[in-house]
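Asks: A structural model of the following input is requested.
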Amino acid sequence: MSVDRTRPGPWRPLPCRGPEAQLFVIGDLHGQAGALGAALDAIGRVPGTGLPRRLVFLGDLIDRGPDSLGAVRLAMGAADQARVDAVTLLPGNHELMLIDGLLDPQEFMGDWLDNGGDEVIREVDPGCTARKLVDLAEIARAAFDPAFLIAMTSGPSFERAGELLLVHAGLAPGVDAGIFLSQGRFGSSGKHWAWIRDPFLDWEFGWGPDRSWVVVHGHTPAVTRRAGPDGFARAADRVETHRRLCLDAGAAFGLPQVGWAEFGPDRYRVGLARQDV
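Replies: Sure thing, here's the model as predicted:
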């Protein structure tokens, strides 16, 4: 097994006010713990700038991949490996489906299982014979760190950093951003900050009250096959045309690769970490 620890790409100017921090952001993981480990190693090797170092995960740490529990453990303990001062875990739609299933197994547990949660159950208990949704919910509940479940249930659902908005899926054009982001997380779907695709992806006219924000998101893969860092950056970066940057590198398709980015007050760059098996 070899791990590709590719350095991030070239710096690009931010067309908005950036964070007053050295900010790192990691996209969808979907159980690709090996690729996450490579991303954290790469971030840990980035020299400090004198500003506080912060790391934000955009959600969808779990489901579909081989090691969801390992991905959660690495994310929860990422501060030391990435050499950052603070870590924030935002929820993705897969975490929201899990929480729905734990709160109301009869109504929602099947949705989570059908969307990749079954891989988590097999990871926890390869010989699992449980069939009742309430029993499967208890297996899932026991498998995850309670602090992770609390963060997904009641922690922040988005992050503002200067005029950057960090959120799992995106915003809805023509809808006040504050109202859109205030939507609850339970029983959600469709035009929601954890679920939206179109028309968010095609919008070219800016975001936020002054249309000056740049949205950093995941949820919709920028690539669906193995990519090199340059190819991923070209596919992910829509900052100039759409005021958005997508850090989903296709882990939901079983790809052992994770997108990430570094932001400063006036610039950004994109990286890709990959575990080759």
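Asks: hey, let's count contacts and neighbours off CA atoms from now on
Replies: OK.
Asks: for Gly174, see how far away Phe144 is.
Replies: According to Cα to Cα, to the nearest Å, Phe144 and Gly174 sit 38 Å apart.
Asks: for the two, indicate the residue with more neighbours.
Replies: Neighbours were counted for Phe144 and for Gly174 using other Cα atoms under 10 Å; Phe144 has more, 16 against 8.
Asks: which residues sit in contact with that one?
Replies: Applying Cα atoms under 8 Å, 6 or more residues apart in numbering to Phe144 gives the contacts 69, 72.
Asks: if we use 7 Å, what do you get?
Replies: Applying Cα atoms under 7 Å, 6 or more residues apart in numbering, we find Phe144 in contact with Leu69.
Asks: same check on Arg274?
Replies: 3-4, 35, 38, 256-258.
Asks: in a strand, it, correct?
Replies: Yes. According to DSSP: H, G, I helix; E, B strand; the rest coil, the state of Arg274 is that of a strand.
Asks: separation between it and Gln257?
Replies: 4 Å.
Asks: which residues are common contacts for those two?
Replies: Ala35.
Asks: quick one, strands of the protein?
Replies: All strands of the chain, identified by DSSP state E, fall at 2-4, 12-13, 22-26, 53-57, 86-89, 159-161, 164-166, 214-217, 237-238, 244-246, 257-263, 267-276.
Asks: now the second one, please; I'll put the structures next to each other:
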Amino acid sequence: MQTPNRQTYAIGDIHGHLDLLRGVHDLVAEDMARHGAGQVLHVGDLVDRGPDSRGVVEYLRQGIAGGQDWIVLKSNHDRLFTMFMDDPLASDPGLRSDLSWLHPKLGGGVTLGSYGVPNASDRPIAKVHAEALAAVPQEHLDFLTSRPTWHRANGAIFVHAGVRPGIAIEDQAEDDLLWIRKGFLDHEAPFEALIVHGHTAIEAPTHYGNRVNIDSSAAYGGPLSVVVVEDGAVFHLTAQGRVPLLP
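Replies: Sure thing, here's the model as predicted:
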């Protein structure tokens, strides 16, 4: 999962906001017109909370199938979705025991609503699951389950949530790559490479020296952000162009 040394565009947590995703892709296209082609990477959380999870999954799935140089990483919310579809009573080890994917805090009911399954958080789970099996295309589930958990390019490692310090990226546990906060966010020493991640919602992309968080809270009404990583430098890509993102 190593790409040639060229610019990588990393897009934060999408959470069902297809309109925001299209807008960010437009920014990327404009930047590529000025700086040359690059690879576009999405750190996951395609689904939950926002209005059009189905549209986001289909847009990215069709783009990749059509030859777009896009990478979509596996994330905790996307895994919660596919786990529910496999077994509605399954419990993800990264999720608090008092919560389920259909709890309003997680947003699974909104995701199923985008597939035409109404009021999923308020009805018997067996009925909801049966309707979901009939409504959610298998190609969407196959797409989400087959996503890679990390990607290395331009001197950086891209993951959804973060990494366990002291463990090579090839040996990281999927649960950590999709869920980790404690032990990663408070780690101040260098990692094996700059870590670019989402998962933990903040106001704007932030460079911490050893990691860059690009989840700017699209799930909660914030913008969807994209950064450019090129030759070790990081830029926040805005409507006005590239803005250096410094530690």
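Asks: tm score of chain vs chain?
Replies: Superposed pair, TM-score by TM-score structural alignment, normalised by the length of structure 2: 0.79. Supporting alignment: 228 aligned residues with a Cα RMSD of 2.9 Å.
Asks: export the strands of structure 1 to a markdown table and tack on distance to Ala79 of structure 1?
Replies: A markdown table is the format used below for these (distance: least, Cα to Cα, whole Å):
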| stretch | distance to Ala79 of structure 1 |
| --- | --- |
| strand 2-4 | 21 |
| strand 12-13 | 26 |
| strand 22-26 | 11 |
| strand 53-57 | 8 |
| strand 86-89 | 6 |
| strand 159-161 | 18 |
| strand 164-166 | 19 |
| strand 214-217 | 21 |
| strand 237-238 | 26 |
| strand 244-246 | 23 |
| strand 257-263 | 15 |
| strand 267-276 | 17 |
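Asks: select, out of those strands, the one closest to Leu149 of structure 1.
Replies: strand 86-89 (10.7 Å; Cα to Cα).
Asks: how about the contacts made by the residue minimising distance to the centre of structure 2?
Replies: With distances taken as Cα atoms, centre = their mean, Gly44 lies nearest the centre of structure 2, 1.5 Å away. Contacts for Gly44 of structure 2 (Cα under 7 Å, 6+ apart) come out as 13, 72-75, 160.
Asks: the helices in structure 2, which residues?
Replies: Assigned by DSSP state H, the helices in structure 2 fall at 18-35, 53-65, 76-86, 108-114, 125-135, 138-145, 174-179.
Asks: what's the most buried one of those helices?
Replies: helix 108-114 (a mean of 24; mean count of other Cα atoms under 10 Å).
Asks: buried sites along stretch 157-169 of structure 1?
Replies: Residues 157-159, 161-169 are the ones in stretch 157-169 of structure 1 that count as buried (16 or more other Cα atoms under 10 Å).
Asks: again with stretch 246-266 of structure 1
Replies: Within stretch 246-266 of structure 1, judged by 16+ other Cα under 10 Å, the buried ones are 246-252, 254-266.
Asks: now do the end-to-end distance for that stretch.
Replies: Its first and final residues considered, stretch 246-266 of structure 1 spans 18 Å by Cα to Cα.
Asks: how distant is it from the center of its chain?
Replies: Relative to its chain's centre, stretch 246-266 of structure 1 lies at 8 Å (Cα atoms, centre = their mean, to the nearest Å).
Asks: same check, this time on stretch 32-39 of structure 2
Replies: For stretch 32-39 of structure 2, the distance to the chain centre is 22 Å (Cα atoms, centre = their mean).
Asks: show me the contact partners of that stretch.
Replies: When contacts are defined by Cα under 7 Å, 6+ apart, stretch 32-39 of structure 2 is touched by residues 6-9, 69-70.
Asks: now stretch 212-223 of structure 2
Replies: Stretch 212-223 of structure 2 has contacts (Cα under 7 Å, 6+ apart) with 12-15, 49-50, 195-207, 224-225.
Asks: which of those count as buried?
Replies: 12-15, 49-50, 195-201, 204-207, 224-225.
Asks: which residue in structure 1 lines up with the residue nearest to the centre of structure 2?
Replies: In structure 1, Gly44 of structure 2 lines up with Gly59, judged by TM-score structural alignment.
Asks: repeat for Ser114 of structure 2
Replies: Using TM-score structural alignment as the criterion, Ser114 of structure 2 maps onto Glu123 of structure 1.
Asks: any idea how far that match lies from Gly218 of structure 1?
Replies: For Glu123 of structure 1, the distance to Gly218 of structure 1 (Cα to Cα) stands at 24 Å.
Asks: quick one, what contacts the closest residue to the match of Gly44 of structure 2 other than its chain neighbours?
Replies: With sequence-adjacent residues excluded and distances taken as Cα to Cα, 6 or more residues apart in numbering, Gly59 of structure 1 is closest to Gly92, at 4.0 Å. Applying Cα under 7 Å, 6+ apart to Gly92 of structure 1 gives the contacts 58-60, 168, 194.
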